[in-house]
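Asker: my questions concern the predicted model and sequence given below.
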Amino acid sequence: MLDKTIYKQILNASFNAPIDVEFWDGEKVSYGDGEPIAKIIMHEVIPVKDIMSHASLTFGEAYMDGKIEIQGDIQKLVTTVYNSKDSFLNSSKFAKLVPKHSHTEKKSKADVQSHYDIGNDFYEKWLDPTMTYSCAYFASEDDSLEDAQWNKVRHILNKLNAKPGEKLLDIGCGWGTLIFTAAKEYNLEATGVTLSQQQYDFVTKKIEAEGLQDRVHIYLEDYRELKDKYDHVTSVGMFEHVGKENLEAYFEQINHLLVENGTALIHGITGQHNGAGVDAWINKYIFPGGYVPNIAENVEHIMHASLQIDDIEPLRRHYQKTLEIWTENFHNVSEEVISRYGERFYRMWDLYLQSCAASFESGNIDVVQYLMTKGPSGTDLPMTRAYMYQADTKHGVK
C-alpha cells in the first residue's frame, strides 16, 4: 500500500483553516479544528515529484482532469493556502525563475488571441453589459458590477483631467467601453489598439452602428508600432501581457506616444510583496506569456522612461469583488459553458476565477492605477486630488 505520510505532511502544513481530505483509498482525514471550509477528494495518486517541482501546475491540472474534487468554496480554500505561513503550496515557497517566453509581435498576437478570441459570446455570458474584462471600481458597496465598471472607466478618464477635443489612446482597448465613453461623454478623439481579432471586429461594428467614425478609431496593431502623438494614454490590464523583458520598453513607448505635459493612466495587476512573477498553471492554460510585475519594478521602469508619477491608487479589494461577481455569473451559466466547451474547460475557468479572487483577498497580488505625466509632474493638473472626485461626482461616480 502506498505510504501517504508525505501527502499528509504537505496537507497539514498547507492550510490555516480546517479542511477534510478523502484519499484515493477511502481514508478520511480532518485537518484543523472547527467546521471545515471545504473537502478535498483525491481520486488518484498524484506523483510527489510533480508536486515538488510544479505544485500549482500539478494541482491545477489534477483539478481540471477530475483527479481532485473540491467540495466547498475554492476561493476560501486557496486563500487559506496564501495565508498559511508554513504552507508548502504557497507561491512564495515554490516560486520558480521566470521562464523565458517570446514576446515578439507575432508571438504576442498569438498569446492575446488564445485568450481573448475564445469568442465574444463566451465573455458575454458572464461579463456585464459593458463587456469590460478588468477590475471594476465600487464607489459604493451596493454598486452593481455594471455600475462599478462605468465607475472605473469614468474614474480613469477623470484622473486625466482631459479637455474636449484632445486626443486619447487606449492600449489594449478590449471591447471599447473606455474609448466610446471618452468620445461620447468627454468629447475626446479616442483611439483604441488591440491584438484581438474578435475585439477589433466588435468595436469596428459598434463604431459604424453609432456613427462615430470621426471620433473613435480602432487598430488591430501592436502598441510598439504606433507612431502618432496623443494628449493622453490609457492602458487597462495590459502590462501583464508584455513580458518582464519588455516592461521598460512598454513605459518608454508610452512616453514616446505622449505630447509634452501629456498624461497617462496605467491600470494593472501588481505584486506588493511576493506576489509578482509567473504562475506556471495560469501561464500554461490562461495567459501564455503573462508576467505580473511588483510595484517596485513598475516604478523603476516609469522613472527610467522619464515619466513622472502623479498618483498611485491600489484597488485590491475592488478586484476581489469583481472576480467574486464574475464567478457567480460564471456558475449561473455553467450548463451552457459545459455544453459548448466541455467539462474540463469549465473547471479550468472556474479554478482560474476563484484562485485569482483568493490571490487578491489574501493580498498576494494587487491592482494599481498609476497616473503619470510626461514632463514636470502635474504641470497641467490641479494642485490636489479634489478635481478627480469632483469630476467623479459630475459623471455619476458616487
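Answerer: It's in. Numbering: from 1, shown residues only.
Asker: hey, let's count contacts and neighbours off CA atoms from now on
Answerer: OK.
Asker: and the strands in the stretch 101-250 of the chain?
Answerer: Counting by DSSP state E, counting those that start in this stretch, the stretch 101-250 of the chain has strands at residues 167-171, 189-194, 216-220, 230-236.
Asker: what are the contacting residues of the first one?
Answerer: By that I understand strand 167-171. Under the criterion CA atoms under 8 Å, 6 or more residues apart in numbering, residues 178-179, 182, 188-194, 223, 230-236, 238 lie in contact with strand 167-171.
Asker: that one to strand 189-194, inter-axis angle?
Answerer: Here strand 167-171 runs at an angle of 10 degrees relative to strand 189-194 (axes from the mean of the first three to the mean of the last three CA atoms, to 10 degrees).
Asker: again, but for the longest one
Answerer: Orientation of strand 230-236 against strand 189-194 (the same axes, to 10 degrees) gives an angle of 40 degrees.
Asker: list the contacts of strand 230-236.
Answerer: Identification of contacts with strand 230-236 by CA under 8 Å, 6+ apart yields 134, 160, 162, 166-173, 254, 257-259, 262-268.
Asker: could you do the third one as well?
Answerer: For strand 216-220, contacts defined as CA under 8 Å, 6+ apart pick out 179-180, 183, 189-197, 200, 203-204, 207.
Asker: between the residues you listed, which sits nearest residue 62?
Answerer: Among those, residue 196 lies closest to residue 62 (CA to CA), at 30.0 Å.
Asker: the structure to be compared is supplied as follows:
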Amino acid sequence: ESQSIYDVSDEFFALFLDPTMGYTCAYFERDDMTLEEAQNAKFDLALGKLGLEPGMTLLDIGCGWGATLRRAVEKYDVNVVGLTLSENQAEHVQKTFDAMDTTRTRRVLLEGWEKFDEPVDRIVSIGAFEHFGRIRFTRFIYTEIFPGGQLPAQEDIFHCAQEAAFTVEKVQLLREHYARTLNMWAANLAANREKAIAIQSEEVYDRYMHYLTGCEKFF
C-alpha cells in the first residue's frame, strides 16, 4: 500500500517539493532559509546525531528519493543502503546514486525493513514510522494518504526502543518547522495547479491540497 502512495509520478511531487525531493519536515535554522536550505539542514541535523565516520555503512529505512543518503555520502564519506517500497523512488535513487563521483557503495533496495538482515553501522529513518503498523489516525489520513499505516505515539516509540535495548537520549520538537514546511508545500502546489492536474488529475490535486493544508492545522 505504501508503494502506491509514492508511485504518483515524480513529476507531480517535484511541483511542490524542493530540489532535494525531501518529503519530510524541514528544519528552519534561520527565518530567511529557503525550503531547500531547510531540508538540507534537516538532513544535517539527523546525520549529525549518528557519529558517522568514513567507511561506515548507513542504512536509511524509508529512504524516499535518497536525499539523506546522498548528503551522508557527500559529507561523511560513508557507504549507504536505502530501503523503499516505491518503484518510482527506487529508480530515481539508483539514477542519482549512479551519477555520484565517489568510491563508496550506494545501493537502494525495493523492500521493507523487516526483510533486511545485513549488518550496518548506523540506521536513520526520517518520517517513515507512519507506514509501519496499526494506530488510528483521522479517517482521511488512513483511507486517502497512508492506507493501512500508523503514526505511533511518542510513548510507543520509547517503549519499543527500550524493548530493543536502545536508549532515547534526546527529544527535539519540530512542530513549528513542520507547519512551515507544509505551508510552503501547499503554496508551491497551488502555484502549479494547472501543471499538477495535467500530470495527474484534479482529484489527485485536490486530495494533496486537502492533505497538506489539513496537516498544517494539526501543528
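Answerer: Happy to help now that I have it. Only a predicted model underlies this, so the values are computations on that prediction, with no experimental measurement involved.
Asker: and the strands of the stretch 101-250 of the first structure as a markdown table, adding distance to residue 294 of the first structure?
Answerer: Output for the strands of the stretch 101-250 of the first structure, formatted as a markdown table (distance: least, CA to CA, whole Å):
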| stretch | distance to residue 294 of the first structure |
| --- | --- |
| strand 167-171 | 20 |
| strand 189-194 | 24 |
| strand 216-220 | 29 |
| strand 230-236 | 16 |
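Asker: measure the counterpart of residue 218 of the first structure in the second structure to residue 149 of the second structure for me?
Answerer: Residue pairing (TM-score structural alignment): residue 218 of the first structure is matched to residue 108 of the second structure. In this view, residue 108 of the second structure and residue 149 of the second structure are 22 Å apart by CA to CA, to the nearest Å.
Asker: any idea what residue 320 of the first structure aligns with in the second structure?
Answerer: In the second structure, the residue paired with residue 320 of the first structure according to TM-score structural alignment is residue 179.
Asker: now do the contacts for that match.
Answerer: By CA under 8 Å, 6+ apart, the neighbours of residue 179 of the second structure are 215-217, 219.
Asker: can I have the buried ones of those residues as a PyMOL selection?
Answerer: Burial among the contacts of residue 179 of the second structure is assessed by 16 or more other CA atoms under 10 Å; the matching PyMOL selection reads:
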select buried, resi 216
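Asker: run a quick neighbour tally on residue 59 of the first structure.
Answerer: Counted by other CA atoms under 10 Å, the residues lying close to residue 59 of the first structure total 18.
Asker: can you tell me the SS state at it?
Answerer: Here residue 59 of the first structure is helix, with the state taken from DSSP: H, G, I helix; E, B strand; the rest coil.
Asker: that one and residue 310 of the first structure, how far apart?
Answerer: 42 Å.
Asker: burial measure for residue 19 of the second structure, as a count.
Answerer: Using other CA under 10 Å, residue 19 of the second structure has 13 neighbouring residues.
Asker: that one against residue 36, yeah?
Answerer: Yes. With contact defined as CA atoms under 8 Å, residue 19 of the second structure reaches residue 36; the gap is 6.5 Å.
Asker: circling back to that earlier point, please, which helix or strand holds the match of residue 320 of the first structure?
Answerer: helix 175-191 (DSSP states H and E).
Asker: so for that helix, what gets flagged as buried?
Answerer: 177-190.
Asker: same list, these, but as TSV with distance to residue 1 of the second structure please.
Answerer: As requested, those are exported to TSV (distance: CA to CA, whole Å):
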residue	distance to residue 1 of the second structure
177	28
178	24
179	26
180	28
181	25
182	23
183	26
184	27
185	23
186	24
187	27
188	26
189	24
190	26
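Asker: what range in the second structure matches stretch 187-194 of the first structure?
Answerer: So stretch 187-194 of the first structure sits over residues 77-84 in the second structure, by TM-score structural alignment.
Asker: which residues does that stretch contact?
Answerer: For stretch 77-84 of the second structure, contacts defined as CA under 8 Å, 6+ apart pick out 52-64, 66, 69, 72-73, 90, 104-113.
Asker: pretty sure residue 136 of the second structure sits in a helix.
Answerer: No. Residue 136 of the second structure is assigned coil when assessed by three-state DSSP, not a helix.
Asker: for the helix of greatest length in the first structure, packing partners?
Answerer: The residue-count maximum for a helix in the first structure (DSSP state H) belongs to helix 343-362. Here helix 343-362 of the first structure touches helix 55-64, helix 74-83, helix 316-332, helix 334-341, going by 3 or more CA pairs under 8 Å, 6 or more residues apart in numbering; DSSP states H and E.
Asker: between those helices, which gets nearest to residue 139 of the first structure?
Answerer: Set against residue 139 of the first structure and scored by CA to CA, these come closest in helix 316-332, at 9.3 Å.
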